[in-house]
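> whatever this is, show me its structure:
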Amino acid sequence: MQVTETLNEGLKRGYAITVTASELDEKVMEKLVEAQPDIEMKGFRKGKVPLPLLKRQFGQRLLGEVMQESIDGAMSQHFEDSGDRPALQPQVKMTNEDWKEGDDVQVEMTYEALPQIPEVDLSTITLEKMVVKADEESVNEALESLAENAQDFEAKDGAAEDGDQVVFDFVGKVDDEAFEGGSAEDYPLVLGSGSFIPGFEEQLVGVTAGEEKAVTVTFPEEYGAAHLAGKEAVFDCTVKEVKSPKAAEINDELAKKFGAEDLEALKGQIKERLEAEYAGASRSVLKRKLLDALDDVVSFDLPPSLLDAEAKQIAHQLWHEENPDHEGHDHPEIEPTEEHVKLAERRVRLGLLLAELGQKAEVEVSDAEMTQAIMTQARQYPGQERQFFEFVQQNPQMQQQLRAPIFEDKVVDYVFELAQISEKDVTKDELKEAVEALEEDEA
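Presented below is the predicted three-dimensional model:
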């Protein structure tokens, strides 16, 4: 077998691979010898069929298998000897298209090699971490928000307004006949909540306790119950009470509603939650600072195919963000701009660097971490969680999409441990500004 270099420009590589006919014939015979003891054929005892007869019977079938194994073996040996790692699957094609049995096999292999990633002394990277403590004002704001969400309603005189709760009996009829599931007693409805058929709640604005009112609505065409879809219905309503919203008092009773022993315990929980949110936002800012620092200290050639693919993906994604009404992909090809290419260069460079750092540090994504990631995604498809799990199990590309961000964050945490990180106390507004600036840069 011969392997001859035909291309070496930048990261582009090309090789001519020749597998001689005698090598192929030898490998075919090896397979026949290995299989001979188990072969039975009419007129011969098991294991006694002559090799020439076996070759005539099975040789041509084995030849294709041997050719593929020989080429795959030559490629594997080449990458082991050269140390090259292809950026994408190598392109392989047979160059002697008029090949016939008895000829040498000639193959051309081309690929783009991943670059040599320079060593980075991570201990020289200096970063400043923003630290925010949850102050009393923030805790009180959160308490007030909880109290609003835990609002009660108290009886009021006068007409119902948007946001009020109306307690009423109703009977729904289509063509003057009551329909199943269309009646209730003492039903509490918050006007403006959108929990009833469109147009229903608006007609109860202005009613008073003791009033009777007929509400006429039309069920949506896509309504779940087919026998009601698109039908006009009249609901005979009897108003029992009209209640206005009242924010819950901030006391121990409110705390117990949220699972805390008392108000002080609830305040402690709120403080912990707020500081966890601040820490998450701070980490995002710190990660961006780290990536900026790494981008400044490393430089190496990038595989053109990876760069082109990333630039096209960025251009495509941004086009859809700018054209949200166009959900499909039946649009003209979107050519990347210089800005797209520049962003792609950064992403590919940092992606390759983080992959290298993670490999050297033996960073791995555990099965438990993958399961958690899948569960998180599956929650977006209520009622179809099982189907989503099966989809991911059968889709390696989807698995990689879920694994990649976990791997990246673990590598980033590894780098944080080696970098020099100082802390700076800031206000929540300063942290908010840093996060907003981060989002603007990413947009």
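> for the rest of this, base every contact and every neighbour count on C-alpha atoms.
Fine.
> starting at the chain centroid, how far to stretch 8-18?
Computed by C-alpha atoms, centre = their mean, to the nearest Å, the chain-centroid distance of stretch 8-18 equals 35 Å.
> hmm, who's touching that stretch?
Residues from elsewhere that reach stretch 8-18 (C-alpha atoms under 8 Å, 6 or more residues apart in numbering): 1-7, 71, 74, 104-115, 301-303.
> what helices and strands are in contact with the helix or strand where residue 241 lies?
In the assignment (DSSP states H and E), residue 241 maps to strand 232-246. Helices and strands touching strand 232-246, as assessed by 3 or more C-alpha pairs under 8 Å, 6 or more residues apart in numbering; DSSP states H and E, comprise strand 152-155, strand 165-174, strand 212-218.
> quick one: list the elements packing against the shortest one.
Right, the one you point to is strand 152-155. Right, strand 152-155 is packed against strand 232-246 by 3+ C-alpha pairs under 8 Å, 6+ apart.
> please repeat the previous calculation with a cut-off of 10 Å.
Under the contact definition 3 or more C-alpha pairs under 10 Å, 6 or more residues apart in numbering; DSSP states H and E, strand 152-155 sits against strand 165-174, strand 232-246.
> and the shortest one, what's buried?
Same thing as strand 165-174. 165, 166, 167, 168, 169, 170, 171, 172, 173 (16 or more other C-alpha atoms under 10 Å).
> how many neighbours does the residue nearest to the second one when sequence neighbours are not counted have?
The spatial neighbour of residue 166 that comes closest, neighbours along the chain excluded (C-alpha to C-alpha, 6 or more residues apart in numbering), is residue 242 at 4.7 Å. With neighbours defined by other C-alpha atoms under 10 Å, the count for residue 242 comes to 27.
> one more to line up against the first:
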Amino acid sequence: MTVTQTLNEGLKRGYTITVSAAELDKTVTDKLLEAQPDVEIKGFRKGKVPLAMLRKQFGQRMLGEAMQDAIDAKMKAHFDATGDRPALQPEVKMQNGESWKEGQDVVVDISYDVLPPIPEVDASKITLEKLIVKADDAAIEEAVKNLAASSQSFEDRKKGSKAKDGDQIVIDFKGSVDGEEFPGGSAEDYPLVLGSNSFIPGFEAQLVGAKAGDEVTVNVTFPENYGAKHLAGKAAVFACTVKAVKEPKAAEIDDELAKKFGAEDLAALKAQVATSLESEYKGASRAVMKRALLDQLDGMVSFDLPQALVDAEAGQIAHQLWHEENPDVHDHNHGHMEPTEEHKKLAERRVRLGLLLAEIGRKADVQVTDQEMTQAVLQAARQYPGQERAFFEFIQKNAQMQQQLRAPIFEDKVVDFIVAGAKVTEKDVSKEDLQAAVEKLDEL
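Sure, this is the predicted structure:
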């Protein structure tokens, strides 16, 4: 088996691996001899099947395995010897793939971008500011009022009152398309909060101003992306009877409200709210400090980037931004999104910082624990109520999804490691100042 270098330009590498026909034949024979004791074929006792018959029956399969094993082994030996770390999975092409016949040498071309040497970073030269916000009485009172509003009840308005946005109306309704009622289009005594946008677009607005006892005909069109395909894009008519109009009534801010949220009394609820607010402030503050850290790191280091990684990241950015601009498109049956220069510049920053953080984490032996991964999977599984078990099984079998969950945990731990060695000063600021700093992140 021979390995010949064919390309060495910047970070690009290319090699040709040749596996001789004799090597392949020997590997196949070794595999057949290893399997022979366990093989049983009609007419022969177990372990007594002749090698020639084994080769005839299993030789082609063994030949394919031998090829793959030989190439994999040589690539591993090559990477061990050179110290190369491919940025992405190497591209492997068999020179004489379709025309290759048994008895010929196997010649394979491999190409890849190597990870570049990454300079050391002196964390002590990094200066950061940690914004500190305390949960003041005004913020706590506002949060408690919001809790009370979320626990609102509804009381009947005076007889003859017209329904307003925010009111709850109780209705009977029957829906039809082309004069035919459809399954799921009818209900009785249905409580609907106007302005909640819980019904088809345009439905609730036509009931504003209605009074108890009114008969209202609501005309709407189902959205093109409606879940029930037989109704998508169809015009529908709903015959509605308004049976009650009720106004919202915020819950009293007292010990009873506190008990609804699991607190012993109002004072305990306010303490819980204060803790929750300060946790929220800390999360926002950390996001601001992390951006400042990444900005400094980006200015501290410079090294060649694997073009394949940059191109892949730029393509992903262009694709993601297109979907954000076209939220109604949920599939990927669309044309190629050509990255702009802005996309490419952002991709270069992300790749550079990603490689830098990965290298710092590798040298510092930063590890994501099994417990942290389990916690991440549990959190992700909450997005699929009732399907948690299936989600867990999916994650267990999908290495790519595991990496997607592991990556942000690893990055945050590396950030914490760098921050621990940096010069960090604390600064007390208002909630409004912190909010402004967070909003600025989206502008950068």
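> TM-score them against each other, please.
After superposition, the two chains reach a TM-score (TM-score structural alignment, normalised by the length of the first structure) of 0.80; 429 aligned residues with a C-alpha RMSD of 4.0 Å.
> among the contacts of stretch 8-18 of the first structure, which ones are buried?
Buried among the contacts of stretch 8-18 of the first structure (16+ other C-alpha under 10 Å): 1, 3, 71, 74, 104-115, 302-303.
> of those, which belong to strands?
Cross-referencing those against strands under DSSP state E gives 3, 105, 106, 107, 108, 109, 110, 111, 112.
> what's the neighbour count on the nearest residue to the fourth one once chain neighbours are set aside?
Among residues not flanking residue 107 of the first structure along the chain, residue 94 sits closest, at 4.3 Å (C-alpha to C-alpha, 6+ apart). The burial count assigned to residue 94 of the first structure is 15, neighbours taken as other C-alpha under 10 Å.
> now residue 94 of the first structure: how far from residue 221 of the first structure?
60 Å (C-alpha to C-alpha, to the nearest Å).
> same check, this time on residue 52 of the first structure
For residue 52 of the first structure relative to residue 221 of the first structure (C-alpha to C-alpha), the value is 76 Å.
> so what corresponds to residue 344 of the second structure in the first structure?
For residue 344 of the second structure, the aligned residue in the first structure is residue 341 (criterion: TM-score structural alignment).
> likewise for residue 419 of the second structure?
Checking TM-score structural alignment: residue 419 of the second structure goes with residue 416.
> the strand or helix carrying its match vs the second structure, average distance?
Element membership for residue 416 of the first structure, per DSSP H and E: helix 396-418. Mean deviation of helix 396-418 of the first structure relative to the second structure after superposition (mean C-alpha distance after the TM-score superposition for the first structure): 2.2 Å.
> show me what counts as buried in that helix.
399, 402, 403, 406, 407, 408, 410, 411, 412, 414, 415, 416.
> again, but for stretch 50-68 of the first structure
Within stretch 50-68 of the first structure, the residues scored as buried using 16+ other C-alpha under 10 Å are 54, 55, 59, 62, 63, 66, 67.
> residue 26 is in contact with the last one, correct?
No - between residue 67 of the first structure and residue 26 there is no contact, the gap being 11.5 Å when judged by C-alpha atoms under 10 Å.
> who touches stretch 395-406 of the first structure?
The list of residues contacting stretch 395-406 of the first structure from outside it, by C-alpha atoms under 10 Å, 6 or more residues apart in numbering, reads 351, 355, 364-366, 369-371, 373-374, 377, 389, 391-393, 407, 410-412.
> using neighbour counts, trim those to the buried set.
By 16+ other C-alpha under 10 Å, the contacts of stretch 395-406 of the first structure give 355, 370, 373, 374, 389, 392, 407, 410, 411, 412 as buried.
> ok, the last one - contacts?
Contact analysis of residue 412 of the first structure by C-alpha under 10 Å, 6+ apart lists 286, 287, 290, 291, 354, 357, 358, 406.
> neighbours of the first one, how many?
Meaning residue 286 of the first structure. So residue 286 of the first structure, with other C-alpha under 10 Å, has 19 neighbours.
> so what does it match up with in the second structure?
Checking with TM-score structural alignment, residue 286 of the first structure has residue 289 as its match.
> what's the helix or strand for its match?
helix 266-300.
> compared with the first structure, how much does that helix deviate?
Counting by mean C-alpha distance after the TM-score superposition for the first structure, helix 266-300 of the second structure comes out at 1.1 Å.
> which neighbouring elements make contact with that helix?
strand 127-132, helix 137-150, helix 255-260, helix 341-363, helix 399-421, helix 431-443.
> so the next helix or strand after it corresponds to what in the first structure?
Using DSSP H and E, the next helix or strand after helix 266-300 of the second structure towards the C-terminus is helix 307-325. Using TM-score structural alignment, helix 307-325 of the second structure lines up with residues 304-322 of the first structure.
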